[in-house]
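Chemist: All I have is the shape, not the residue letters:
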């Protein structure tokens, strides 16, 4: 056979060797908007370094390797001793180690920490999403542990450390630690009140012995876990260390690892407790209230993770269309393709803008702003519901922009597509989020006041937004059959919140196209149906990536 059969032409170069943070104008502008100007120089430097690492060939290779070599369960050592360890590919450790050293678990103790950490999380997880799970849970465990000051004093320095110290050892022997969480059980799922894990008090003050199981336990090689169990005083929150203070391993039997649709690099396990030693966190019988602080933070990370997947998919689609020629010119210049890409870019920017606004609210709430805290109570489940729901159709449409090339594993788009439904399931599915919004509306009027105040900041800026807000008022005033139409209500709340933010902060072409399509009704069921007058070329140019 001939050694050379054809010359390869009209194929785009790999999207590699670029600053993931710096190339994302919506993200970088949000950081500048929400950070104190005195913090900006350091934050820009830090995030650009992380962005260049995320866009490097090395990080992309780590992501591929971690997913091609999923974790393996080792229940026993060669001598028959029970060890319950999970073996990860070295690429997983490199990804996780880089993330920890970049501060993606240390948002709580520094000014602007949540905005900086959210921007870093959105940037770095574009290289690989699965290792974001232990990062998220470790970050989110901090506010829950603060319900028990002695435990917080022991663990918080380890959870916020920038040292990735792998291996199972007592906390006192480690320079950094990771945390996981176990809430759901096979018989109850999201209905955690149905949990049957028993917690029996021990002689030591605050210590309990747990017997039961957890149906989903992610990152089961973490150093500690927050779990729910039925104590004599009711459902309570407990800290379960993997290794006890004397070096003995706690009873933490990993029964099997889940065989998941996506998220292949990350281990999700079924675990059994049998006299497992644990410490009470918070008040006995108030377990849900204690652990909900962790859940709220991880729900925001669900929105951030979905925004990261959307951004990477859209960047890949625009990059491909910029270099690929068809029917006499670059695809990106074709009116219909430009419409599709612009529509996708709007969805991505709206998700990023909303997620960073909520990260800023966390910073403000931590500084004592009660109105921002009230806003989070309603806006977090709204954002979690909508942004995670939009992720899968965005990634699927972006994949189609690459044609058959997008359906091939080497493009990276199939991995993004498999990952895309996860965040809508994790930390409560769509129905759970919608019901949580109803609960906040009914029990916490301050949350609605804060939410409406955020919308009011854009009043009069766009007539379509004003009309959508008026319609929302009408829906909120009619409580008949509210549960059955909760999803429609939450969708409307998310869209007007995104519209309000874009009208205030995005370029006019972005805000106008968003309001015309999402709020004004001039939009079809599929992407690529923006009004024909929309400045699609300008929107696409804003979302594109220029290789260095």
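Modeler: Yep, it's here. Note that the structure is a prediction, hence the values are computed from the model and not measured.

Chemist: CA atoms for contacts and neighbours, from now on please.
Modeler: Noted.

Chemist: Break down the stretch 151-300 of the chain into its helices, ranges please.
Modeler: 287-323 (DSSP state H, counting those that start in this stretch).

Chemist: which residues in it form strands?
Modeler: 179-182, 198-201, 207-218, 224-231, 234-241, 253-257, 268-281 (DSSP state E, counting those that start in this stretch).

Chemist: gap between the second one and the chain center?
Modeler: Read that as strand 198-201. 33 Å (CA atoms, centre = their mean, to the nearest Å).

Chemist: which secondary structure elements does that strand contact?
Modeler: Packed against strand 198-201 by the contact rule (3 or more CA pairs under 8 Å, 6 or more residues apart in numbering; DSSP states H and E) you find strand 207-218, strand 224-231.

Chemist: And for the last one, what's in contact with it?
Modeler: Read that as strand 224-231. Residues outside strand 224-231 that contact it (CA atoms under 8 Å, 6 or more residues apart in numbering): 141, 177-183, 195-201, 210, 235-242, 284-285, 287-288, 291.

Chemist: how far off helix 287-323 does it point, in degrees?
Modeler: Angle, strand 224-231 to helix 287-323, by axes from the mean of the first three to the mean of the last three CA atoms, to 10 degrees: 140 degrees.

Chemist: so strand 224-231 versus strand 234-241, what angle?
Modeler: Using the same axes, to 10 degrees, strand 224-231 lies at 150 degrees relative to strand 234-241.

Chemist: another structure for you, compare them:
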């Protein structure tokens, strides 16, 4: 017999003062995003971005993201008969997320789109679709980045590019030419060198067939091992070179790609990261022998942009979650969102998020115009992408931690989703070069290509005279760059100043005065504490939050 609870007992289970689920919501309800999309030549994509934003914020897509991380990839080295297969099984939600991403052009589709702003449209879609989860963005990012590298070997590009730019997700290991669409991965780093790829020990031996080699060695971090093809660095007779490695060879046999294990990572758990070993693995040379780094440099520019984009996405997603929670949770006699100190925290986060989104879309605009031959934009992209990669990704972990704290104990619980976002944030500052690697890359660009500094100051120039803090920062930056004692040990300080000055200039030119003034006063003027939520009394919190929180922004 089932016992009947007394009324006073059942009443203890009433749920009050808890925020409802955020979904469904519109991930594209972001003024900075839509304005940047229009400004950077991609207004034609706005309807699609908005549609994708509504899909991303829907209950079904949000559940896909949660499930893809709860049910993580599983490695199968052998089939039931003992044959080596080296396959990774993913939860169906991973495939649904990737299917949408590829169909929406988040892989290599922009390279086949001649419309100005095609690369901006892709970035804007990434900024909204990433609200689901970011792990599945790894293979689409690598596929996007593979095309410009592959074009250095036109005969290979002719075979593979039409399938890489496809909007069809066709999973499973089969002969590439027989599939409707391909995904590309990359295998660059090795256990003894990491970012120092020139220490790679994997060897590439020429065969009797021109352009075809066999590889022997290992890789330390090769994500998305179920991709169809990989760009790999190996030591050829002429030096470090780039190679195309298909999982399945043209004759239908499996190329040697022995997956030793999957990484047990802090975050990014929906995405499989593997340690493959090559042994007589067939590969095709991409670009000249000895120019492997030069061949992949364009690839790096693309993936670094995606690191900035993904961090900006995590910032926006966690800000939206924090804003939603504080609008529904009351404490000490008032809703959290109405309490002055919480409003200060949220507004400070909103400034950081808008600065990251605005810079992301400006970098995407530079990438779009650079691939169309604009030399000024090529120079700006060269330095600004490294600057943005360094700074925005550095801000990600602190930002997501503060947003999580807005939910209190609820934010520390896995069901809220916030711990997952927090664990993702550090990856973006590590992938495609840690902070030191990117800071040193900025110094390298300044030394080898002086036009990069000219391009940066040309970008700052239109904001001159609009804000005294910004003007003073530009002077400091010029003085720093002209100092003959500029050295490696000060690279981080220099790149931070570059990033904040660039973000300040973009906001002064394109954001409302309340946003630009508060950003410049705090980040450039020093009227700021050591934590989020320390905006000065002069900051117009109501205007900042009215623009930032979904449902409040006026997008036109």
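Modeler: Perfect, I can see it now. Everything quoted here is computed from the prediction, not taken from an experiment.

Chemist: Overlay the chains and give the TM-score.
Modeler: The TM-score (TM-score structural alignment, normalised by the length of structure 1) is 0.98; 543 aligned residues with a CA RMSD of 1.2 Å.

Chemist: so can I have JSON lines of the helices and strands packed on strand 198-201 of structure 1 showing distance to residue 526 of structure 1 and mean neighbour count?
Modeler: What follows is these, written out as JSON lines (distance: least, CA to CA, whole Å; neighbours: other CA atoms under 10 Å):
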{"stretch": "strand 207-218", "distance to residue 526 of structure 1": "34", "mean neighbour count": "22"}
{"stretch": "strand 224-231", "distance to residue 526 of structure 1": "41", "mean neighbour count": "26"}
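
Chemist: possible to save those as CSV with distance to residue 363 of structure 1?
Modeler: Shown next, in CSV, are those (distance: least, CA to CA, whole Å):
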stretch, distance to residue 363 of structure 1
strand 207-218, 27
strand 224-231, 24
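
Chemist: in what helix or strand does the nearest residue to residue 430 of structure 1 once chain neighbours are set aside lie?
Modeler: The spatial neighbour of residue 430 of structure 1 that comes closest, neighbours along the chain excluded (CA to CA, 6 or more residues apart in numbering), is residue 385 at 5.5 Å. Using DSSP states H and E, residue 385 of structure 1 sits in helix 370-401.

Chemist: Where does that helix end up in structure 2?
Modeler: Mapped onto structure 2 using TM-score structural alignment, helix 370-401 of structure 1 spans residues 375-406.

Chemist: once aligned to structure 1, how far is the matching stretch on average?
Modeler: Comparison of stretch 375-406 of structure 2 with structure 1 after fitting gives an average deviation of 0.4 Å (mean CA distance after the TM-score superposition for structure 1).

Chemist: If we go by neighbour counts, what in that stretch is buried?
Modeler: 376-404, 406 (16 or more other CA atoms under 10 Å).

Chemist: related to what we said a few turns ago, test my guess that the residue nearest to residue 430 of structure 1 contacts residue 435.
Modeler: No - under the criterion of CA atoms under 8 Å, residue 385 of structure 1 makes no contact with residue 435, lying 10.5 Å away.

Chemist: following the helix holding residue 385 of structure 1, which helix or strand comes up?
Modeler: helix 413-419.

Chemist: Packing partners of that next one?
Modeler: So helix 413-419 of structure 1, by 3+ CA pairs under 8 Å, 6+ apart, packs with helix 287-323, helix 370-401.

Chemist: between these, which gets nearest to residue 338 of structure 1?
Modeler: helix 287-323 (8.9 Å; CA to CA).

Chemist: In structure 2, which residue range corresponds to that closest one?
Modeler: Helix 287-323 of structure 1 maps onto residues 292-328 of structure 2, going by TM-score structural alignment.

Chemist: Mean deviation, the matching stretch versus structure 1?
Modeler: Compared with structure 1 after the fit, stretch 292-328 of structure 2 shows a mean deviation of 0.6 Å (mean CA distance after the TM-score superposition for structure 1).

Chemist: Give the buried residues for that stretch.
Modeler: 292-293, 295-296, 298-326.

Chemist: What is the equivalent residue in structure 1 for residue 483 of structure 2?
Modeler: Per TM-score structural alignment, residue 483 of structure 2 is aligned with residue 478.

Chemist: ok, that match - contacts?
Modeler: No residues are in contact with residue 478 of structure 1 under the rule CA under 8 Å, 6+ apart.

Chemist: quick one: it from residue 418 of structure 1, how far?
Modeler: As for residue 478 of structure 1, its distance to residue 418 of structure 1 is 39 Å (criterion: CA to CA, to the nearest Å).

Chemist: repeat for residue 333 of structure 1
Modeler: From residue 333 of structure 1 to residue 418 of structure 1 the distance is 29 Å (CA to CA).

Chemist: Name the nearest residue to residue 296 of structure 1, sequence neighbours excluded.
Modeler: residue 380 (7.1 Å).

Chemist: That neighbour against residue 300, yeah?
Modeler: Yes - with contact defined as CA under 8 Å, residue 380 of structure 1 and residue 300 form a contacting pair (6.1 Å).

Chemist: Structure 1: which residue goes with residue 207 of structure 2?
Modeler: In structure 1, the residue matched to residue 207 of structure 2 (TM-score structural alignment) is residue 202.

Chemist: Setting aside sequence neighbours, what's the nearest residue to its match?
Modeler: Of all residues not flanking residue 202 of structure 1 in the chain, residue 208 sits nearest, at 5.1 Å (CA to CA, 6+ apart).

Chemist: I'd say that neighbour and residue 232 touch.
Modeler: No - counting by CA under 8 Å, residue 208 of structure 1 sits too far from residue 232 to count as a contact (10.7 Å).

Chemist: Can you check which residues contact both of those two?
Modeler: Contacts common to residue 208 of structure 1 and residue 232, judged by CA under 8 Å, 6+ apart, are 199-200.

Chemist: Check the gap between the equivalent of residue 58 of structure 2 over in structure 1 and residue 15 of structure 1 for me.
Modeler: Correspondence of residue 58 of structure 2 to structure 1, assessed by TM-score structural alignment: residue 56. With the distance defined as CA to CA, residue 56 of structure 1 ends up 9 Å from residue 15 of structure 1.

Chemist: excluding its backbone neighbours, what's nearest residue 69 of structure 2?
Modeler: Of all residues not flanking residue 69 of structure 2 in the chain, residue 270 sits nearest, at 4.5 Å (CA to CA, 6+ apart).

Chemist: rewinding a little: format the strands of the stretch 151-300 of structure 1 as a markdown table; extra columns: distance to residue 473 of structure 1.
Modeler: As requested, the strands of the stretch 151-300 of structure 1 are arranged in a markdown table below (distance: least, CA to CA, whole Å):
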| stretch | distance to residue 473 of structure 1 |
| --- | --- |
| strand 179-182 | 38 |
| strand 198-201 | 45 |
| strand 207-218 | 39 |
| strand 224-231 | 38 |
| strand 234-241 | 37 |
| strand 253-257 | 46 |
| strand 268-281 | 40 |
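
Chemist: Before I go, just wanted to say thanks for your time.
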